[in-house]
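K.L.:
Sequence first, predicted coordinates after that:
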Amino acid sequence: MDRAITAPTGKSITTGADFLQLDVTDAPPGGRADWLATRLRAAIADGRVPVGARLPASRVLAVELGVSRGVVTEAYQRLAESGQVAGRGRAGTVVLAGPAGVVAGVPTPAPAPELFAARPGVSVFDALRAAPAELDLTPGVPDLAAFPRAAWLRAERAVLRRLTPADFGYGDPTGTPALRRAVAAWLGRNRGIRVDPAEVVVVAGVSQALGLLAQVLHDQGVHTVAVEDPSSLGVRQHLHNWRLDTPPVPVDAHGLRVDRLAAAGARAVLVTPAHQFPTGVVLDGERRRALLGWAERGGLVIEDDYDAEHRYDRPPVPALRGTLPERVCYTGSVSKLLAPALRIGWLLVPPRWHTALVDAKRMADLGNAALPQLVLAELMTSGALERHLRMLRRRHVRRRDAMLRAVREQLPGAVVHGAAAGLHLLVTLPDEVDDVAVAAAALRRGVKVHPLAWHGQRRQPPGLVLGYAATPTGDLERAVAELGAALRELT
């Protein structure tokens, strides 16, 4: 809160500002500009005012502090002379840099040898994202540059025109009715799932869906969820965080080895049947029937439909949920369709668990933010999201084909898997190769990839999981050339 003193005339004089909790009474007589410049430098150095932030307008800060505008402009000028800020006209005074060698607010990335030195921990993906690299082939990342900004803004304006004041209050923890209707229609058109909108629970991505499911499973006495092997390391980490064991079940060219499921001793299994991560295989018809038969005998299937809309050279594969809704939990999101930053997904559970799931969601966060849900619903119902998906498919095919050509040229002996759909390829390498060492060498060359070893609980053939959706074709060719150089360096 601003502090004030009363002048002899009775006029209130401001002496403090909320910005950095500045109090001009702390300044020495005749040294207010020095004092202000010192306080600002300290705030920039410790990250309270990060790089890229805009300082208050000099006139505004002067009024708040109860000083002349010249005091503030002189302090800003001193920071400008040291290269820490710059005037940008109408954009104001912007922070350019902290002290030499420090970028405020940016964590120091783990060097490549340490990042790949041991079994990956829960912070490994944060560390990899923070590691500097010119070329990023991280799997599962969509083309963020393709986010439909114009369509989103149009949808947002349309939504805001319709909203009443009451719409800005607390809503249904299961999600806005508009988005639940839109998701139900989307799943019917694109995934072969007939679902009542009342059954849809809007969640903050698949990670929250897994957390809510874990709570419901624990209450039902289920503490083990079998997973495909290999499978997403990140997904397993989320399950472990919620105290669920994840026994591995092998995957082959036809998908999950359902005949090995009983040996895992689990009453539930998590699968990615439309495009298995990371191998890219599709659960074939015989295995689908076997898995659904296992579920009908008392098992529970958790279907992660993480990127099923992205298919290129094969017909669509319907979701398992459409065949056996009473034994299949289903989750999906817009993380691969639009952007992970939206944190919007959906979850369907068997009817007997719906009330418990809604209770868990209510206790978690009272429901997702309503405005992004309404904008997404507008994109879905207007056809804009499907138009965006068609554009992405064309772009992804060009990028995938460029990566395939580069792999053939630069990685002799490599075998490509899962090219018909999705946002990534699995490239397996000769048996004598250490894929973790290759990934570390690639990062030293400025290329980010996942070694297949990260995603397996049991020993896997050496391989690399390569995302291509977010990278232009020329950069893909350069990145694979660097992978080839890294491989030759180690063999």
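P.N.:
That came through, no problem.

K.L.:
contacts and neighbour counts: CA atoms only from here.
P.N.:
Noted.

K.L.:
For the most centrally placed residue in the chain, which non-adjacent residue is spatially closest?
P.N.:
Closest to where the C-alpha atoms of the chain average out (Cα atoms, centre = their mean) is Pro340, at 3.7 Å. In space, Pro340 comes closest to Val334 once its chain neighbours are excluded; the distance is 7.0 Å by Cα to Cα, 6 or more residues apart in numbering.

K.L.:
Which element, helix or strand, includes Leu332?
P.N.:
No, residue 332 isn't Leu; it's Gly. Element membership of Gly332 [criterion: DSSP states H and E] is strand 328-333.

K.L.:
what about that strand, distance to the chain center?
P.N.:
17 Å (Cα atoms, centre = their mean, to the nearest Å).

K.L.:
now stretch 171-188
P.N.:
21 Å.

K.L.:
structure B:
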Amino acid sequence: MSRSRTNLGTGELLVELRRDLSVPLHQQLESGIRDRIRQGLLRAGAVMPATRALATDLGLSRGVVVEAYQQLVAEGYLVSRTGGYTQVAPAAAGIQVEQKSAAATGEPPRIDFKYSKPDVSQFPRAAWLRSIRKVLNETPNRSLAYLDGRGTAELREALADYLNRVRGTSARPENMLICNGFAQGSRLLLQVLAAAGYRRLAVEDPSDNEVRDVATKAGLETVGVPVLETGLEVEALERSGADVVLVTAAHQFPTGAVASARTRAGLVAWATKHDVLVIEDDYDAEYRYDREPIGAIQGLAPESVVYAGTASKTLAPGLRLGWLILPSRLVEPMSTAKVLDDRGSPVFDQLTFADFVARGEFDRHLRRMRPRYRRLRDTLVGRLTERVPDLVPIGVSAGLHVMTWLPPDLTEAAVTNAALERGLGVYGLAPYWVEKAGPEGLVFGYGNLTEPAIVEGIDLLADALGSLRRQ
């Protein structure tokens, strides 16, 4: 791609010159430009102002600017190009990277196993564009006015049909609410529950820590309940004194446990017996590889369960599209809370997604992505088995991540630091424990990686572990 030469060619350059010093002006100019390149403020390839324009801007003779440029060209900081313009030399990029590394500025890892990153490069742009065009051509003017706090009827109807068919929910469009992702939906829900008198939120231990922070701000106490291989321990939930529980039953984060039929029935029994509430975060249930689909708990007890879904893992986080299926008693307060918060999610986004779902494009996209993610999962599990066999993956049957426990001779801090030194991002369980620190382990997200990157990443991890053990 050609680079524009007009961005600085006749523009300005901020360099401080002191005419009361004995240092020659050309040397001050050289030093000022050199320092800005070293600091990364003038990046490699940036076009410098023309000598005549810069001389005029700084009140210098053109010869002073020419002399400064020539010296910096000789030192390798600048390069003269055919056509009479000057750029920051490509070699200067190495200087900048070295400075950043030495300053430990937190450059992202070259290969990153961070969770919650789907492959957004596979977003179905052509199908989405067809829906956008249809919506722009056919949406009546009245739909552009302020919305019902629950969101457009078209999207609520399309999602209710889809979720009832695919996830086994018992959704009615009038009981659904469209929100800006799970983040907004959970925040509004916890605020509404706190205002209604709920006091204690039980969460899976371990679990994502973001919701706990939101609960605290809403005025709710949080308590951790252990996660077993069969899902959340219902007996411990009974002892917790909680009046609302948040679960990721279809594929627990981060352990990957799937709630058994007994656990699911136990959650429903707990909610109906005590007249309390289950929040079911169904964040990545569409991606399953080695097991039959598990229906949503909401379908078993619609008036005792809030179902939360999102397009963040299935399409793209940047869409900020999420949805809640609410018990009847929460529809009005949640609708009011949504209106007060932002007056409603953007109408064109909702209508586009509604058409996308109704035309079957959502189903087609998921059918295309499942084998792609499965290949990535298989590559990760296979390479772990081959190179680091004492890291045994669990929770591999669904979703976009796997977890491994660490052997006793390794710690999360040592492993993650050693990996980062090699340009590899791996992440421990420490942030996810609720009541107290539990066994140490690693979480591997693989959704946005390629198969070669996964292979190289696990090879780097094996090298890091070998180095730690030799020490």
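P.N.:
Cool, the structure landed. It should be emphasised that the depicted structure is a prediction, and the values quoted were computed from it without experimental measurement.

K.L.:
Where in structure 2 does the strand holding Gly332 of structure 1 align, residue-wise?
P.N.:
Mapped onto structure 2 using TM-score structural alignment, strand 328-333 of structure 1 spans residues 305-310.

K.L.:
ok, average deviation of the matching stretch from structure 1?
P.N.:
With mean Cα distance after the TM-score superposition for structure 1, stretch 305-310 of structure 2 departs from structure 1 by a mean of 0.7 Å once superposed.

K.L.:
show me the contacts for the residue nearest to Pro340 of structure 1.
P.N.:
Val334 of structure 1 sits next to 205, 340, 342-345 when contact means Cα atoms under 8 Å, 6 or more residues apart in numbering.

K.L.:
counterpart of Thr216 of structure 2 in structure 1?
P.N.:
Counting by TM-score structural alignment, the partner of Thr216 of structure 2 is His240.

K.L.:
Mind listing residues that contact whichever strand or helix holds that match?
P.N.:
Element membership for His240 of structure 1, per DSSP H and E: helix 233-241. Helix 233-241 of structure 1 has contacts (Cα under 8 Å, 6+ apart) with 122, 207, 210-211, 214, 245-246, 454-456.

K.L.:
residues making contact with the following helix or strand past it?
P.N.:
Using DSSP H and E, the helix or strand that follows helix 233-241 of structure 1 towards the C-terminus is strand 248-252. Residues outside strand 248-252 of structure 1 that contact it (Cα under 8 Å, 6+ apart): 226-230, 256-258, 260-261, 264, 457-458.

K.L.:
do the same with stretch 268-282 of structure 1
P.N.:
Contacts for stretch 268-282 of structure 1 (Cα under 8 Å, 6+ apart): 222, 224-228, 230-232, 253-256, 283, 299-308, 317-320, 417-419, 421-422, 425-426, 452, 455, 465.

K.L.:
Stretch 170-182 of structure 2 now?
P.N.:
By Cα under 8 Å, 6+ apart, stretch 170-182 of structure 2 touches 149-153, 156-157, 160-161, 163-164, 185, 298-300, 302, 308-312, 317, 320-328, 331, 334-335, 338, 344-345.

K.L.:
Filter those residues down to the ones in helices?
P.N.:
If you go by DSSP state H, the contacts of stretch 170-182 of structure 2 have 153, 156-157, 160-161, 163-164, 185, 328, 331, 334-335, 338 in helices.

K.L.:
Show me which of these are buried.
P.N.:
In these, burial by neighbour count holds for 153, 156-157, 160-161, 163-164, 185, 331, 334-335, 338, counting by 16 or more other Cα atoms under 10 Å.

K.L.:
In these, find the pair that's most separated.
P.N.:
Asn164 and Lys338 (24.0 Å; Cα to Cα).

K.L.:
Quick one: average offset of the helix holding His240 of structure 1 versus structure 2, please.
P.N.:
Mean for helix 233-241 of structure 1 is 2.7 Å (mean Cα distance after the TM-score superposition for structure 1).

K.L.:
gap between the residue nearest to Pro340 of structure 1 and Val200 of structure 1?
P.N.:
15 Å (Cα to Cα, to the nearest Å).

K.L.:
just Arg399 of structure 1 next, same as before
P.N.:
Taking Cα to Cα, one finds Arg399 of structure 1 at 34 Å from Val200 of structure 1.
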